[in-house]
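Visitor: Fold the following.
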Amino acid sequence: MKRELSHRQLQMLIQVSNAINSTLNLDMVFNTIMRETLAVIEAADEGYLFLYDPEEDMLVAKSIFLRSNDILSVVRLKPGESMTGITFLNKACTHFPDRDSVYQATRTMSPGNQARLTAADPIFPYSAACAPIMTNGECIGVITLDCFHPHKSFQPEDLQLLEAISHQAAVALEKANLYRAQENSISLLEELNVQMNRQNQLLNRSLEIHQHLARLVLHGEGLQAIFTYLHQLLGKTCLLLDQTGELIVASVEPLPAATQNQLANLRAFLHPLLVKATSLPLPEAPHTLIDCVLFPIGAKANFLGYLVIVTTEALEEVDRAALEHASTVISFELVKKQAIFETEQNLKGQFIEELFAGRMSEQLTEQAKHLQLDASRFYQVLTIHFEADKLDFAELYSLILTVRRHLTQLAADLFLKRFPHGLIVARHDHLILLLSYPQSVAEAEAQRYLKEQCQMFADYVANKKWGLRAAFGIGSVKRGLSEVYKSSEEAVKCLQFLKNYKTGSSYISYSELGGKRLLLQNSADELTDYVLEVLGPLLSYEKSRKREFLQTLAAYVANSLKMKETAQSLNIHLNTLIYRIRRIEEILGISLAVNKHFMDVCLAIEVYGLLEVQVEQRMSQLLSPAR
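Guide: So this is what the prediction gives:
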């Protein structure tokens, strides 16, 4: 200061200093500075304190004492803008002694700020005084005072006092900032302490849960015990699903109706993941759906299924950590079960290959005993083959690999529960079932039951909409293991017949094939040629008709050449039938009374029913004009 403060000014400065040092609250410091400054400088009618924000390069209003409007609370000034900005750049106390100097200073404001100021108070002050708030040679803010009385003005002693107050304000602000920083540090430490305590609790609980789950595994308690523990821990229903969405384990049984509905919706969500890709997509983190949370089990290379928590509430961090531990333990259990399944399948597969090769030996007999197969019982082979029209070989194999454990279990439930002394082997794109019967079994009843189960299996696979189709080849019943290979060969022939010929059924037994077995010894082309040799003239004659004569001939043969029964089955007059049969014999150049002609026609009609598409295509080619 150029000259010392007067006694009165010192008293005022002490008054201001005491007031602004009475609090360390930053907001209160701002207001106290302005209130006390306006109180000790008589010419000041309004005042405001701006602090500089270096990140935005703006002077921002922190405390405002205006006559009627707080428009300056939204005004942000650039350095050099208006009286406050000019003082900020000058870093010195600045006096604007008259309206003209005030007006010239406000002309430096941006258009937006000028509009706001004019809207708030169109009257310019008669004079103004500004003092920078300095700290370590840097300006951190500005105190601005306005005088609106024409007969008042800021005197040199007022400017001197304002400068002294700005120095006190700088000290007070620095202290308040230090206090706020200390408060923030304390708050941060408290928050960190809370987080550390929570992390410790989380770690302790996670360790406790992990140890409990580990004990369950080490004691061989199994998956059901794990899920019972999770239910007790969380108070929520927990489910384990395989890759297809089928339920493996539930923490409560039976499942409530609402949970069963959720499970159906969940399967619908997972279904596209199963059928769209050759390898299942694996979520990297728990996936939240409506009223449930999914935790993936296993790795992408060996995806095993999902842990599902049925809940309408968000899971707490501690519970999520517990479930992640549980997912790891469950994956170990599933991998163990999978390894056991694969080992069993390999051993059974090797046994089946030797058995179906017809090479009985003492070693094979011993293996049969280990598999609890009695060499003196009756056996039958059922082969289930899987096909898919819309998948290539790699996609089909991947899909079968994904669902084969599930399908193997389904086959065991359907076929082995009634006759348990058999075995199932999963091989590539098919399942092989070796069914075992006691001597006392009623064969007709057993075969009827077997076909019913085949239909149930086929319906189940179709309803899953995986894109798979199941076909069943059923060999005949053989006595003793030494004859099983014959039943295996028969089952393969049945599958070949289903593949080559249209039967309208997904299963057939070798005994049902009857004389159709002979068809397997010839190719489809050879059989088509045979049909055309026998029935060709009739098919050619009826090329533009609805195969009326062919239907009549088939009915006549099926009714053993009995006119009355045939006419009744066709719902036609007997004379009409007589005419048709006579005309058919004329077209074919045969007599059905001749045994050879009758046998040829019977066989040709049977083959036509199986190869209708191929025969009609050949007929179209033969009848189309040569190009």
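Visitor: When you work out contacts or count neighbours from here on, use the C-alpha atoms and nothing else.
Guide: OK.
Visitor: mind listing the helices for the stretch 51-200 of the chain?
Guide: Assigned by DSSP state H, counting those that start in this stretch, the stretch 51-200 of the chain shows helices spanning 82-90, 99-106, 111-120, 156-218.
Visitor: And for the stretch 501-627 of the chain?
Guide: Along the stretch 501-627 of the chain, the segments classed as helices by DSSP H, counting those that start in this stretch run 510-513, 524-541, 548-558, 563-570, 574-588, 595-610, 612-623.
Visitor: Ok, the stretch 251-400 of the chain next?
Guide: Going by DSSP H, counting those that start in this stretch, the stretch 251-400 of the chain shows helices at 257-276, 317-356, 362-370, 393-411.
Visitor: circling back: closest to Phe30 out of the helices of the stretch 501-627 of the chain?
Guide: Ranking the helices of the stretch 501-627 of the chain by proximity to Phe30 (Cα to Cα) places helix 612-623 first, at 96.3 Å.
Visitor: And the contacts of that closest one?
Guide: Thr528, Val531, Leu532, Leu539, Ser540, Tyr608 (Cα atoms under 8 Å, 6 or more residues apart in numbering).
Visitor: Of all the helices of the stretch 251-400 of the chain, which one is nearest Glu445?
Guide: Comparison of the helices of the stretch 251-400 of the chain against Glu445 by Cα to Cα identifies helix 393-411 as nearest, at 19.0 Å.
Visitor: in the closest one, what's buried?
Guide: For helix 393-411, the neighbour count (16 or more other Cα atoms under 10 Å) marks 395-402, 404-408, 411 as buried.
Visitor: And the contacts of helix 612-623, which is closest to Leu26?
Guide: Tyr608 (100.2 Å).
Visitor: Would you reformat the helices of the stretch 501-627 of the chain as a markdown table and include distance to Leu234 and mean neighbour count?
Guide: As requested, the helices of the stretch 501-627 of the chain are exported to a markdown table (distance: least, Cα to Cα, whole Å; neighbours: other Cα atoms under 10 Å):
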| stretch | distance to Leu234 | mean neighbour count |
| --- | --- | --- |
| helix 510-513 | 56 | 16 |
| helix 524-541 | 64 | 17 |
| helix 548-558 | 69 | 17 |
| helix 563-570 | 69 | 16 |
| helix 574-588 | 79 | 15 |
| helix 595-610 | 61 | 17 |
| helix 612-623 | 62 | 14 |
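Visitor: Sequence B follows; please return its structure for comparison with A:
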Amino acid sequence: MQTDFLSHPLIRDLRQVTGLTMTHRDVAARSDAAVLISTERCDAGHSTVIADHSYHTGKITEFTFSAPNPAAVCAAIQAAVQAAVADHQGRMISMLASINAEVINSLDGTEIVRNVLHEVRHVLGACDSGVLRLYDEKSGFLLPVAQEGLPEEYRQYRLLPNESISGEVFSTQRAALLNGRADIIAAHRVMRPESQSFMERSDIANALMCVPVVTEGKCLGTLTTLCFSPEGRFAPFDLAILQSLAAQIAIGYRRSQSYQEALATSRHLEETREALTRKNHDLDRAVSLHEALLHIFASETGLAAQLDAVARLYRVEFRFESVLGLAHRTSGWRDADEAHALTQTVEAAGIAVGRFLVRIKGDPGVLRALFGTVAAFMALDFMRNLSQLDLLNARKGAWFDQLTSSRDDRRPTQFGFHPDRHIQVMMADLPDDGSVFGPYRVLSALQEALPIRNVLAFHRDEGIVLTISASTAAALERNIVAAAKAAADMGLHMGASTAREQFDNLDEAVTEARQAAHAQQRRNQAGLLRYRDMGIERLFTDRTRNEILDFSRQILAPLTQPRHRQLHQTLIRYVAEGKSAARTAQALNIHPNTLYQRLQRIEALISRSLSDPADYTLLSLACQLEAEYGAGPIFDPDTR
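Guide: Below you'll find the predicted structure:
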């Protein structure tokens, strides 16, 4: 509000008529009254009139004059001041009405805040800047959401409730009016270190007002105005105007929130309706898909025919793999498709039993839905087939037991196995994955590897049993060679019995195959071992690998020290070369005399003679066991 009352028409006219002189000055407010006029008589005919309008301006004005009729001048001054205050009130109310219209006509919370803050600086003449803080329940801070006339970094000046002036106003919901830097600094009673640091880097205002933004009994935040001018002051009337603006912001902002919530609810309902429509569509499609696949798996016979029917109906190319070794690919599938194929796992009883690799064409989601349903049918079919496999496996084992106990030379063909002139049994340990599908997977792979398919294959708790029969010994040998390669590739420990022409002692053949498989397991070597090649190992049938190594290392114990590694290797080579000094020296690339010197040291260390048949047999056996069961040279008798 302007305080230059000397230019007011009432006083200007009075001065022109009477020729009066007067002065005025602004001093600190002394009263909360709207307008208060007091008159004092001075010496030499001078009079003083004090107009206290600090409620509206934060100031008072002092008039000094000399006139024959002081009462008339005093009345004119009073009328001028009251008129100016009334004009000021009228302008402020008019501006408030304009701001209120902008708030009412907007449903955008950001726009409301921006418009009101912008107009505050026009309504309050002393206002240089303003900031609106709203309480964020998630972080627990009062966050600046809009500002006018402040640096950009002010947006980072967040406060806790009870902290600084804004935090205290938010907590107490009592407005604050402060004029003077000292009062503003003193009002910052509670400050966190980071807030204190921000204050120290910032300019301190000369005047400040802060009011709560309250609606429906809930405080949303605070509205603060600042004046940095050294002469600027805020009056109680300014605070009342700011409180009115804060109420408008609160009402408008709450209306905006309600509107946005209504929009969000409407969008949510629309999205729910659309989702329900999609789900109904997906359900119809799923029912149609299920019916089509049910017809295929019910009418088609055989896995290949069923999968080909799926490929034709949905025009899709894929490859199917099973843990049992079964595989199928459509006519259009290419190996190059695998790099970017969609994978769909087939699970039965929570265990992966197969997978589809599907060429991606069109919507991947549709393909996944399709083969997810196909996988469900495959899992049911797989469990049914597994039950049949278990039954078939038990029948094969029972018939094998009949073969071993029957004395009748007339043996009919069963399970695709025809007893021929020659027969041989192989055994392999069960896979260590613990899966119920593992034995069938191994059986399938082994049968697929054999060139002659006259095989009776089944599994028991002690392992996998394969009985092969052929009209010639050469045919049997081809199967043994193929089985050995397959066992090595699959990491199996397999043993083979001796070939025979009699069926009534198959239990003996099973024992031979089992012993050879156990020997291969003790060696920790994958592949097939023939019973006839076990040699001296037959004596260790019931011994573990560690027990056999303990036996050999006790014999060679003096050579197990690291400093005798060279002597240990010399003895191994000497035994391997059949005690030939020439071949041994050549193999070790040393002079024969050096070899003899080493042999003498070896005999002295082990207290045995290489020329004594009993000692040499024992040493040769130990060296052979080390070669078969040891992973390399030994240096510690306690090594397992």
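Visitor: Superposed, what's their TM-score?
Guide: The TM-score (TM-score structural alignment, normalised by the length of structure 1) is 0.62; 470 aligned residues with a Cα RMSD of 4.7 Å.
Visitor: picking up where we left off before, any chance of CSV for the helices of the stretch 501-627 of structure 1, columns distance to Glu246 of structure 1?
Guide: Formatted as CSV, the helices of the stretch 501-627 of structure 1 follow (distance: least, Cα to Cα, whole Å):
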stretch, distance to Glu246 of structure 1
helix 510-513, 34
helix 524-541, 41
helix 548-558, 47
helix 563-570, 49
helix 574-588, 58
helix 595-610, 38
helix 612-623, 39
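Visitor: Looking at those, spot the one closest to Val217 of structure 1.
Guide: Set against Val217 of structure 1 and scored by Cα to Cα, these come closest in helix 510-513, at 47.8 Å.
Visitor: ranking the helices of the stretch 51-200 of structure 1 by burial, who's on top?
Guide: helix 82-90 (a mean of 23; mean count of other Cα atoms under 10 Å).
Visitor: which strands and helices sit next to it?
Guide: helix 99-106, strand 127-135, strand 138-147 (3 or more Cα pairs under 8 Å, 6 or more residues apart in numbering; DSSP states H and E).
Visitor: Make TSV from those and add distance to Arg583 of structure 1 to it.
Guide: Output for the helices and strands packed on helix 82-90 of structure 1, formatted as TSV (distance: least, Cα to Cα, whole Å):
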stretch	distance to Arg583 of structure 1
helix 99-106	118
strand 127-135	123
strand 138-147	118
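Visitor: Tell me which of the ones you listed lies nearest to Val310 of structure 1.
Guide: strand 138-147 (57.7 Å).
Visitor: hmm, who's touching the closest one?
Guide: Residues contacting strand 138-147 of structure 1 (Cα under 8 Å, 6+ apart): 34, 38, 43-52, 59, 83-84, 87-88, 91, 125-134, 153-154, 166.
Visitor: ok, average deviation of it from structure 2?
Guide: Superposed on structure 2, strand 138-147 of structure 1 shows a mean distance to its aligned partners of 1.9 Å (mean Cα distance after the TM-score superposition for structure 1).
Visitor: Kindly name the residues of structure 2 that line up with that strand.
Guide: Counting by TM-score structural alignment, strand 138-147 of structure 1 falls onto residues 218-227 of structure 2.
Visitor: And the matching stretch, what's buried?
Guide: So for stretch 218-227 of structure 2, counting by 16+ other Cα under 10 Å, buried means Cys219, Leu220, Gly221, Thr222, Leu223, Thr224, Thr225, Leu226, Cys227.
Visitor: ok, so of these, who is nearest Asp409 of structure 2?
Guide: Leu220 (100.8 Å).
Visitor: Against Ile251 of structure 2, how distant is that closest one?
Guide: Distance from Leu220 of structure 2 to Ile251 of structure 2, counting by Cα to Cα, to the nearest Å: 11 Å.
Visitor: just Leu466 of structure 2 next, same as before
Guide: From Leu466 of structure 2 to Ile251 of structure 2 the distance is 88 Å (Cα to Cα).
Visitor: can you check Lys361 of structure 2 too?
Guide: 56 Å.
Visitor: Repeat that for Lys218 of structure 2.
Guide: 11 Å.
Visitor: And for Phe65 of structure 2?
Guide: 50 Å.
Visitor: Next: Ala585 of structure 2.
Guide: Distance from Ala585 of structure 2 to Ile251 of structure 2, by Cα to Cα: 106 Å.
Visitor: For Met191 of structure 2, list the residues it contacts.
Guide: Shown in contact with Met191 of structure 2 (Cα under 8 Å, 6+ apart): Glu163, Ser164.
Visitor: and stretch 346-360 of structure 1, which residues are buried?
Guide: Lys348, Gly349, Phe351, Ile352, Leu355, Phe356.
Visitor: chain center to that stretch, what's the gap?
Guide: How far stretch 346-360 of structure 1 lies from its chain's middle: 41 Å, per Cα atoms, centre = their mean, to the nearest Å.
Visitor: Excluding sequence neighbours, find me the nearest residue to the residue positioned nearest the centre of structure 2.
Guide: Nearest to the geometric centre of structure 2 sits Thr343, at 21.0 Å (Cα atoms, centre = their mean). In this structure, Thr343 of structure 2 finds its nearest non-sequential neighbour in Leu357, 4.8 Å apart by Cα to Cα, 6 or more residues apart in numbering.
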